[in-house]
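K.L.:
mind looking at a prediction? Sequence and model below.
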Amino acid sequence: MVVAADAFFFTYLAMTALSLPYLDADYLSAHAAGSDEPVWAIFLVTLGAVVVAVVSLFLMINDTRWSAPLQAVLALAAVPLGWFAIHMMAAIHYAHEYWQPEDGEKGGKRGAAPRGGLEFPATPRPRGSDFVYFAYVVGMTAQTSDVAITRQSMRTFNLAHAVVSFFFNTVLVAAAVNLAVSLGS
């Protein structure tokens, strides 16, 4: 289970990171209508990441069979890989949601006004890295920073993202404390 989760998270992150330089405003505008992960899929992966992280840490702490170094590394790697994957999926969803044509037309007409929903300072046409920045700030702090949310659908997704981030981060802190206590005794 841990190896499969690590492989999925790593592959998703690598493929997304390799495509990130090409996700400029023109590309996102032209392709916004296609291939967005549905919100239920994002939360399913999030739930999976939380389960893998918690189970991996629990097994490593409490099961003597997990004492092999490779198994410990794989278990520990699942935690940050899952965390990064959750927020990268959210970033891609924010980009798709932002760049959907305002008129609801599918097909991504070049020059069509986007739905928007986020206002990035001094950035009238945000690119992929802007959405990654926004998603990871929410992931780290469970709040927004300098980006204003201006659309209800974006606010709804952001609220869910912030709540999930808060609880995921809380579980990680609790697991880290548990690990430190168990290693110290």
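P.N.:
Structure's in. What do you need? Residues are numbered from 1 along each chain as shown.

K.L.:
contacts, neighbours, all on C-alpha from now
P.N.:
Noted.

K.L.:
what's the longest helix in this protein?
P.N.:
Longest helix of the chain, by residue count under DSSP state H: helix 152-184.

K.L.:
what are the ranges of the helices in the chain?
P.N.:
Applying DSSP H to the chain gives helices spanning 2-19, 25-31, 39-62, 69-99, 128-141, 152-184.

K.L.:
next one for the comparison:
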Amino acid sequence: MTAPAWHARVALRGVIALIIGAVVALATLGGIGIAAALLAGWGTAAAVAAGWMLLVVWPMDAAQTRSHATSEDPGRRVSRLIALLGSVASIAAVVIVLTETRAAQGGLSFVLAGIALVSVAASWLVIQTTYVLRLADEYYAGPVGGIQFAEDPAYTDFVYVSFGVGLTYQVADTNLTTNRMRRIVIGQSLLGYLFGAVILGTVINLLAGL
């Protein structure tokens, strides 16, 4: 595979996910307000992008993983930046929506609460999947390595490492062997901790408001 297939291009997946998110935001704008609609749109876009990416890379074996990770795709860096900035910005929208939840009446309060919780979870998910690609890119950049695998890794191995870091803020049984890879994982751990704290805080806030 010398170039990613159309469905495997990160930038194209991101654009389609953002379009779907924009449709959701516009469709819900009149009923839930600007902040909640934007948050619903972002949560949808993040979930679509993350789910699509996992569907694309999950079946790949070690050879396909290497080919995909080393192929030229100019949209990867931009898509990665948009995913990270959008996820962090969504935290501000979550705070606004939680404030609106307390003032909402009837079923609307539960709708707003659900949007806040699902969107921040979707943001966490898109960060972990973004780091799956980043770890694979770094592993095959220059001298192959940076993570000590027992065999040639497939994308599922990078999913294992990325989600392990996102959930536990540490590497389990795959040692990091380069400074560059350790710095990447430190950044991911901090983001994982931030969103883990936001998810926990959101749940506590919602339970307190019941």
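P.N.:
That came in fine, so what should we check first? What you are looking at is a predicted structure, and each value in this text was computed from that prediction instead of being measured.

K.L.:
list the buried ones in the longest helix of the first structure?
P.N.:
Residues of helix 152-184 of the first structure classed as buried by neighbour count (16 or more other C-alpha atoms under 10 Å): 154, 158, 161-162, 164-166, 168-169, 172, 175, 179.

K.L.:
likewise stretch 79-90 of the second structure?
P.N.:
Residues 79-80, 83-84, 86-88, 90 are the ones in stretch 79-90 of the second structure that count as buried (16+ other C-alpha under 10 Å).

K.L.:
what sits closest to the spatially most central residue of the second structure if chain neighbours are left out?
P.N.:
When C-alpha atoms, centre = their mean is applied to the second structure, the residue found nearest the centroid is residue 126 (1.0 Å). Sequence neighbours aside, residue 50 is the residue nearest to residue 126 of the second structure in space, at 5.0 Å (criterion: C-alpha to C-alpha, 6 or more residues apart in numbering).

K.L.:
what sits against the aligned residue in the first structure for the one you found?
P.N.:
Counting by TM-score structural alignment, residue 50 of the second structure corresponds to residue 13 in the first structure. For residue 13 of the first structure, the contacting residues are 84-85, 88, by C-alpha atoms under 8 Å, 6 or more residues apart in numbering.

K.L.:
go with 10 Å
P.N.:
With contact set as C-alpha atoms under 10 Å, 6 or more residues apart in numbering, residue 13 of the first structure has these partners: 7, 19, 81-82, 84-86, 88-89.

K.L.:
do residue 25 of the second structure as well
P.N.:
19, 32-44.

K.L.:
can you check residue 87 of the first structure too?
P.N.:
42, 46, 93, 131-140, 161, 165.

K.L.:
confirm residue 14 of the second structure sits in a strand?
P.N.:
No. Looking at residue 14 of the second structure with DSSP: H, G, I helix; E, B strand; the rest coil, it is helix, so not inside a strand.

K.L.:
count of residues packed around it?
P.N.:
Counted with other C-alpha atoms under 10 Å, the burial measure for residue 14 of the second structure works out to 25 neighbours.

K.L.:
again, but for residue 33 of the first structure
P.N.:
Neighbours of residue 33 of the first structure (other C-alpha under 10 Å): 19.

K.L.:
secondary structure element for the nearest residue to residue 49 of the second structure once chain neighbours are set aside?
P.N.:
What sits nearest to residue 49 of the second structure in space, not counting adjacent residues and going by C-alpha to C-alpha, 6+ apart, is residue 17, at 5.5 Å. Using DSSP states H and E, the element containing residue 17 of the second structure is helix 10-32.

K.L.:
can you check which part of the first structure that helix sits on?
P.N.:
So helix 10-32 of the second structure is aligned with nothing, judged by TM-score structural alignment.

K.L.:
quick one, which of the contacts of residue 13 of the first structure are buried?
P.N.:
Buried among the contacts of residue 13 of the first structure (16+ other C-alpha under 10 Å): 81-82, 84-86, 88-89.

K.L.:
and residue 164 of the second structure, how far from residue 28 of the second structure?
P.N.:
As judged by C-alpha to C-alpha, to the nearest Å, residue 164 of the second structure and residue 28 of the second structure stand 35 Å apart.
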